[in-house]
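Asks: Mind looking at a prediction? Sequence and model below.
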Amino acid sequence: MSDTPRFPPLMAGVAAIGENDPFETACAMAVRGCEGGTVVHKVQADRLRAAIIFAPEVATEKAIAMLPLCGVGFQNAVGALAPPEVAVHLDWSGGIRVNGAHCGRLRVAAADAVTDQVPDWLVVGLEVPILQTECDPGTNPDVTALYEEGCAEVDPAHLLESWARHCLVWINRWSDEGNAPVHAAWSGLLQGIGETVTRAGICGTFLGADERFGMLIRNGETTHLVPMSNLLGESE
């Protein structure tokens, strides 16, 4: 495992201290007025945790695109470092699947949940297990870690660096082209389409996502929209 992660221009790394959670640390730093592009991280042999602080220039309902964008960035990062047979997919709410099993998550928080106003800050956090330490591999086949899925040679620090680089590429593309390219890439990774889901008290068939990444749920003859900004209240 390499010592100090290196980040691309416009990003700066800050190691979380002690047992502090990088996501919570990033939110606290953002409240105090930290620069956008700061990556708070904690790289361990068994787990990678990190969070990127954003300083949005658009309303929360548009800035929430950073969650699926960072998911695509993670898939790209794993694709660049892991064997080609390792498949990464994404849950609408931020969950990460590797070869079909749960393997960490992304989550999001913002200064407030007023979706039609520009938030002072927005944070996207990443947490992914490198090794399973709470139970023997295979005990729960629906939960996995990167090591068990053929990523034994993937250095966690290199994965963090790769995630940051790929996220920056997608941020630049999103700034130039809007949601469309992110939506196309993310939709191709989206897990659970066609399955029964319950969100915001609505139960029905998950049809996919609208152009702003909102969940479309078909219930009887009605299609309901659950905005992705609803996830801001589910960041714990």
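Replies: Yep, that arrived.
Asks: only C-alpha atoms for contact and neighbour calcs from this point on.
Replies: Fine.
Asks: Could you check how far Glu161 is from Met215?
Replies: To Met215, Glu161 is 30 Å away according to C-alpha to C-alpha, to the nearest Å.
Asks: make that His224, sorry
Replies: 8 Å.
Asks: More neighbours: which of the two?
Replies: Using other C-alpha atoms under 10 Å, the more surrounded residue of His224 and Met215 is Met215, with 21 against 18.
Asks: residues near Glu85, how many?
Replies: Neighbours of Glu85 using other C-alpha under 10 Å come to 10.
Asks: And it, how far from Asn99?
Replies: Per C-alpha to C-alpha, Glu85 is found 9 Å from Asn99.
Asks: ditto for Leu190
Replies: 13 Å.
Asks: joint contacts of these two?
Replies: His89 (C-alpha atoms under 8 Å, 6 or more residues apart in numbering).
Asks: In addition, the following structure is provided for comparison:
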Amino acid sequence: MTATPVFPPLFAGRDAHGAYPFALACTEAARGCDAGLVVYDLAPDRLRAALVLAPEVALREAAAMLPLCGVGFQNALGALAPPEVAVHLGWAGELYVNGGHCGRLTLGAATRDPAALPDWLVVGLTLDLWPADDETGLTPELTALYAEGCADVDAMTLLEAWVRHTLVEINAWEEDGPARLHRDWLGLAQGLEKEIEIAGQRGIFTGVDEHFGLLLKTGDKTALIPLTDLLEETP
């Protein structure tokens, strides 16, 4: 019998069988599925998953689930990988392992209005396990989990750990507010205080506002890019 992942109570797994979990989770959420659905696709070279949530706050606040799921991922991999493996998080959902781009998180919601209470919200995870090309020296900025000393990290175990650690972060965020999440995420932020390019704008990434909007300084001006600008088109 094929093993299936085990999730905390109130979470239910669904195998996407090769379909894109993020799109499938958004479709199921729009149909009214329960929060806590975890759609996943475990392939030999890639882990993909998506988590359905039911926010109780406006979208501009609920969008914090994107960086929160990133912190959950770092905690999950940190518990399973060798101690020398470093995980960092890009503002737009990028996942970096030992400095190389290894995957990303995506965000979808029932509405694009930052002031509205979304009926549902989905965070997707894509993680490369093996490099797409054996000639990894041609793309040094890209990597894969098993190329970074993590060959013993089982993908299903990592998926289970991601959901568990994300649940811990959600509970802390609901009980204590966003201060802890801001502190933990900024400690993992890739490119902080460096020049980056986001949405065609280039400047110094100086930090985030209270809703995790990106603060991008160009000359003597600072632009704010809301986290809700990262919302993906949903089915």
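Replies: On my side now, so go ahead. Please read these numbers as outputs of a predicted model, since none were measured by experiment.
Asks: just checking, Arg183 of the second structure is part of a helix?
Replies: Yes: counting by DSSP: H, G, I helix; E, B strand; the rest coil, Arg183 of the second structure is part of a helix.
Asks: Quickly note the distance from it to Gly36 of the second structure.
Replies: 26 Å.
Asks: quick one, strands of the second structure?
Replies: With DSSP state E as the criterion, the second structure has strands at 12-15, 37-43, 46-53, 87-89, 94-97, 100-109, 121-128, 195-198, 201-208, 214-218, 221-225.
Asks: Can you give me every residue that contacts Pro156 of the first structure?
Replies: Neighbours of Pro156 of the first structure in contact, by C-alpha under 8 Å, 6+ apart: Met1, Val43, Gln44, Ala45, Arg47, Leu48, Ile130.
Asks: For the closest residue to Gly70 of the second structure other than its chain neighbours, which residues are in contact?
Replies: Closest residue to Gly70 of the second structure apart from its sequence neighbours, by C-alpha to C-alpha, 6 or more residues apart in numbering: Leu89 at 6.5 Å. Going by C-alpha under 8 Å, 6+ apart, Leu89 of the second structure touches Pro67, Gly70, Val71, Leu95, Tyr96, Trp185, Leu188, Ala189, Gln190.
Asks: By neighbours, which of the residues you listed wins?
Replies: Compared across those, Gly70 has the highest neighbour count, 29 neighbours, by other C-alpha under 10 Å.
Asks: So it sits against Gly93, correct?
Replies: Yes: counting by C-alpha atoms under 8 Å, Gly93 is a contact partner of Gly70 of the second structure at 7.3 Å.
Asks: list residues touching both of these two?
Replies: The contact lists of Gly70 of the second structure and Gly93 share Leu105, where a contact means C-alpha under 8 Å, 6+ apart.
Asks: sorry, back to before: from Gly191 of the second structure, how far off is the residue nearest to Gly70 of the second structure?
Replies: 9 Å.
Asks: still on that earlier bit, and the contacts of Pro156 of the first structure as JSON lines, adding neighbour count?
Replies: Converted to JSON lines, the contacts of Pro156 of the first structure look like this (neighbours: other C-alpha atoms under 10 Å):
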{"residue": "Met1", "neighbour count": "13"}
{"residue": "Val43", "neighbour count": "22"}
{"residue": "Gln44", "neighbour count": "15"}
{"residue": "Ala45", "neighbour count": "12"}
{"residue": "Arg47", "neighbour count": "18"}
{"residue": "Leu48", "neighbour count": "21"}
{"residue": "Ile130", "neighbour count": "24"}
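Asks: Any buried residues in the top helix by length along the first structure, and which?
Replies: Looking across the first structure with DSSP state H, the single longest helix is helix 156-177. Within helix 156-177 of the first structure, the residues scored as buried using 16 or more other C-alpha atoms under 10 Å are 156-168, 170-171, 174.
Asks: Of all pairs in these, which one is the farthest apart?
Replies: Pro156 and Trp174 (26.4 Å; C-alpha to C-alpha).
Asks: so Asp46 of the first structure touches Gln132, yeah?
Replies: Yes: at 7.2 Å, Asp46 of the first structure counts as touching Gln132 under the criterion of C-alpha under 8 Å.
Asks: Settle it for me: which of those two has more neighbours?
Replies: Gln132 (18 against 15).
Asks: Can you report how many residues neighbour the residue nearest to that one when sequence neighbours are not counted?
Replies: Of all residues not flanking Gln132 of the first structure in the chain, Ala145 sits nearest, at 5.8 Å (C-alpha to C-alpha, 6+ apart). Neighbourhood size, Ala145 of the first structure [other C-alpha under 10 Å]: 24.
Asks: Tell me which residues touch Ala145 of the first structure, please.
Replies: Counting by C-alpha under 8 Å, 6+ apart, Ala145 of the first structure has contacts Cys103, Val128, Pro129, Ile130, Leu131, Gln132.
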